[in-house]
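Peer 1: All I have is the shape, not the residue letters:
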């Protein structure tokens, strides 16, 4: 591991003021430390933010929740309000990693996970995300876990977070503090960047900016599910996943908020798919139409071609589960 300076910040202002291009914030470190050991990431300075007052889950004025960036995955999943009103989020968190890692991993850090592409982790291999302009070895290489949506000729990596997929379906916003002390919020869907020809730019954070919270909107009456398909029952990243918030009224779908994981550079959402479902009576034919729209531009890379029919089946199974009573 490359040597680095270490600073323990006592305030958000001290943290952002100590930042720079070669500085990284560290909280749980469940992803960052692995990358540093492999010298995939080689920061000159680590700023420890664990002392910051960002560990609360608070109700907002409009009935939602403000989740501090340092709330652990375990505490967020176990919070009674999350379990009651945002069940898709609790289930997504519990499907990720192990209990020990969830006890350390934080909300802000979870959003900022790096891809698990094996070429990204191997510094002997070219990788546009790690070294812009060097090439993408995954294209034409081993790409079983890679993207089928939103990829580019520069990068076909996927985002590994389960939590972010659920938060995208819930319409979450990210609260960010800049170096001048001001805070802004940004829709999670706008926070992430698709690869295009700059896959090294993964999100909308500016230099030394810090995630301070995630804002969940007021809950809606709905049924919620998180369905994750993976190679083994635990400690495995999603091949595909579906986060769904669905409401059925008078035999018709009144709401369908859907997000997909394991298939793109960021948690994937396609509002055209949701529009097809809303106002219609649940049926396999309807679900097929929604899947057709979702997969219209899907593209496999050889080893991951199976993800296209797998995502179709997973979406349909999730919709059947959440609309079963209306379909009877």
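Peer 2: Structure's in. What do you need? Source: prediction; values computed, not measured. Numbers count the residues shown, from 1 in each chain.

Peer 1: rest of the way, CA atoms for contacts and neighbours
Peer 2: OK.

Peer 1: Run through the strands of this protein in chain order.
Peer 2: Under the criterion DSSP state E, the chain carries strands at the ranges 5-8, 23-26, 45-48, 57-59, 65-68, 173-177, 183-187, 210-216, 223-229, 240-249, 252-261.

Peer 1: My read is that residue 137 contacts residue 125, right?
Peer 2: Yes. With contact defined as Cα atoms under 8 Å, residue 137 counts as touching residue 125 (7.0 Å).

Peer 1: Who has more neighbours out of those two?
Peer 2: residue 137 (20 against 16; other Cα atoms under 10 Å).

Peer 1: take a look at this one as well, against the first:
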């Protein structure tokens, strides 16, 4: 690990200023991803600005009904919050599926959104990777890619986004709130992660030097039910092969609103807008769910080693939506 400076910020403006004066500086939250990248030689910041002591933790109800989760709130605290568990159960389920208790106790909500891919080629400085060195190539496309993207990838990168929490937040239409030296701003999480395109090294749409201060979620429909399901290669804290966060709001056996986001299939949490549109105002039946999944996955482009993900994603969408529909009927 290369030598670096360390400074602890106690005010948001101080943190922003420390980052602005050093091009090589990075914010440090829980460090559960960044410190590993530093040890492996993937990132070498010249300065770490510790933001854990900023007044940005906790979960609070906003006057407009939104629920705001501070950026330095630990994943454990976010998952355990009563209002999160009551109103956004898929978020709690996603966080608990994401890592061990020790990691959840350290990792922050803001940091979770900024974690980087777990692609083995990205994590190995001895091989090319367009995320690390733009223009050097993407060896995963012709190499080991059984757990890589099937949607939205490009010839420049086929890596997947690692976050479970972000999948649930995308499904719930969360907003990311941030501060810069010029003032505050917000970005819908559906726009926070850009398409990979020909710039895979650009992983968020945050302004340069911006600090995430909170994530907020709109009030869900009172009658909607939601769930997060994750398929992985082993049960113990592995990254998703395919995951789904889904919400279903039914009325008289028909879909009033469906929300679906997929993980493990793209460079970003994938909002399944085609499937959602196909379900709107239709009957809540397994056939309908399967057809919606097929419509969404018609755009999938599998590589030779990961075509199984298309079938897995299709089955997962149908199964989780069916479970939500049955749970709604049982409650009625």
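Peer 2: The structure has been received and is ready for your questions. Note that the coordinates shown come from a computational prediction; the quantities given were computed from them, not determined experimentally.

Peer 1: ok, back up a step: shared neighbours, residue 137 and residue 125 of the first structure?
Peer 2: Common contacts of residue 137 of the first structure and residue 125, defined by Cα atoms under 8 Å, 6 or more residues apart in numbering, comprise residue 119.

Peer 1: if we can go back for a sec, okay, the strands of the first structure in a markdown table with distance to residue 300 of the first structure next?
Peer 2: Converted to a markdown table, the strands of the first structure look like this (distance: least, Cα to Cα, whole Å):
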| stretch | distance to residue 300 of the first structure |
| --- | --- |
| strand 5-8 | 43 |
| strand 23-26 | 34 |
| strand 45-48 | 38 |
| strand 57-59 | 40 |
| strand 65-68 | 36 |
| strand 173-177 | 31 |
| strand 183-187 | 28 |
| strand 210-216 | 33 |
| strand 223-229 | 17 |
| strand 240-249 | 13 |
| strand 252-261 | 15 |
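
Peer 1: just so I know, which of those strands lies nearest residue 319 of the first structure?
Peer 2: With Cα to Cα as the measure, strand 240-249 is the member of the strands of the first structure nearest residue 319 of the first structure (7.9 Å).

Peer 1: Identify each buried residue in that closest one, please.
Peer 2: 240, 241, 242, 243, 244, 245, 246, 247, 248 (16 or more other Cα atoms under 10 Å).

Peer 1: swap in stretch 246-262 of the first structure?
Peer 2: Of all the residues in stretch 246-262 of the first structure, those buried under the rule 16+ other Cα under 10 Å are 246-248, 252-262.

Peer 1: quick one: contacts of stretch 225-243 of the first structure?
Peer 2: The list of residues contacting stretch 225-243 of the first structure from outside it, by Cα under 8 Å, 6+ apart, reads 87-89, 91-92, 95-98, 145, 160, 162, 165-166, 169, 224, 244-245, 258-263, 307, 310-311, 314-315, 318, 322.

Peer 1: can you count the residues close to residue 310 of the second structure?
Peer 2: That count, for residue 310 of the second structure with other Cα under 10 Å as the rule, works out to 21.

Peer 1: my bad, should have said residue 213 of the second structure
Peer 2: Residue 213 of the second structure has 24 neighbouring residues, counting by other Cα under 10 Å.

Peer 1: can you pull the contacts of it?
Peer 2: Residues in contact with residue 213 of the second structure (Cα under 8 Å, 6+ apart) are 56, 70, 71, 72, 110, 176, 177, 178, 179.

Peer 1: In the residues you listed, which residue is surrounded by the most others?
Peer 2: Busiest of these [other Cα under 10 Å] is residue 71, holding 30 neighbours.

Peer 1: Trace that residue over to the first structure, please.
Peer 2: Correspondence of residue 71 of the second structure to the first structure, assessed by TM-score structural alignment: residue 69.

Peer 1: check contacts around that match.
Peer 2: Each residue near residue 69 of the first structure by Cα under 8 Å, 6+ apart is listed here: 54, 55, 106, 107, 108, 109, 211, 212, 213, 214.

Peer 1: In a markdown table, list those along with distance to residue 268 of the first structure.
Peer 2: Formatted as a markdown table, the contacts of residue 69 of the first structure follow (distance: Cα to Cα, whole Å):
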| residue | distance to residue 268 of the first structure |
| --- | --- |
| 54 | 27 |
| 55 | 28 |
| 106 | 22 |
| 107 | 19 |
| 108 | 19 |
| 109 | 19 |
| 211 | 21 |
| 212 | 23 |
| 213 | 21 |
| 214 | 18 |
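
Peer 1: what about the second structure, which of those residues hold up?
Peer 2: With both residues aligned by TM-score structural alignment, their matches' Cα atoms under 8 Å, the contacts of these that the second structure also has are 54, 55, 106, 107, 108, 109, 211, 212, 213, 214.

Peer 1: thinking residue 206 of the second structure is in contact with residue 192, fair?
Peer 2: Yes. With contact defined as Cα under 8 Å, residue 206 of the second structure counts as touching residue 192 (7.1 Å).

Peer 1: Who has more neighbours out of the two?
Peer 2: Between residue 206 of the second structure and residue 192, counting by other Cα under 10 Å, residue 206 is the more crowded of the two (21 against 18).

Peer 1: The more buried one and residue 177 of the second structure, how far apart?
Peer 2: Look at residue 206 of the second structure and residue 177 of the second structure: by Cα to Cα, to the nearest Å, they are 10 Å apart.

Peer 1: shared neighbours, the two?
Peer 2: residue 187.

Peer 1: so where do the helices sit in the stretch 101-250 of the second structure?
Peer 2: Secondary structure of the stretch 101-250 of the second structure by DSSP state H, counting those that start in this stretch: the helices cover 101-106, 109-114, 165-171, 189-192.
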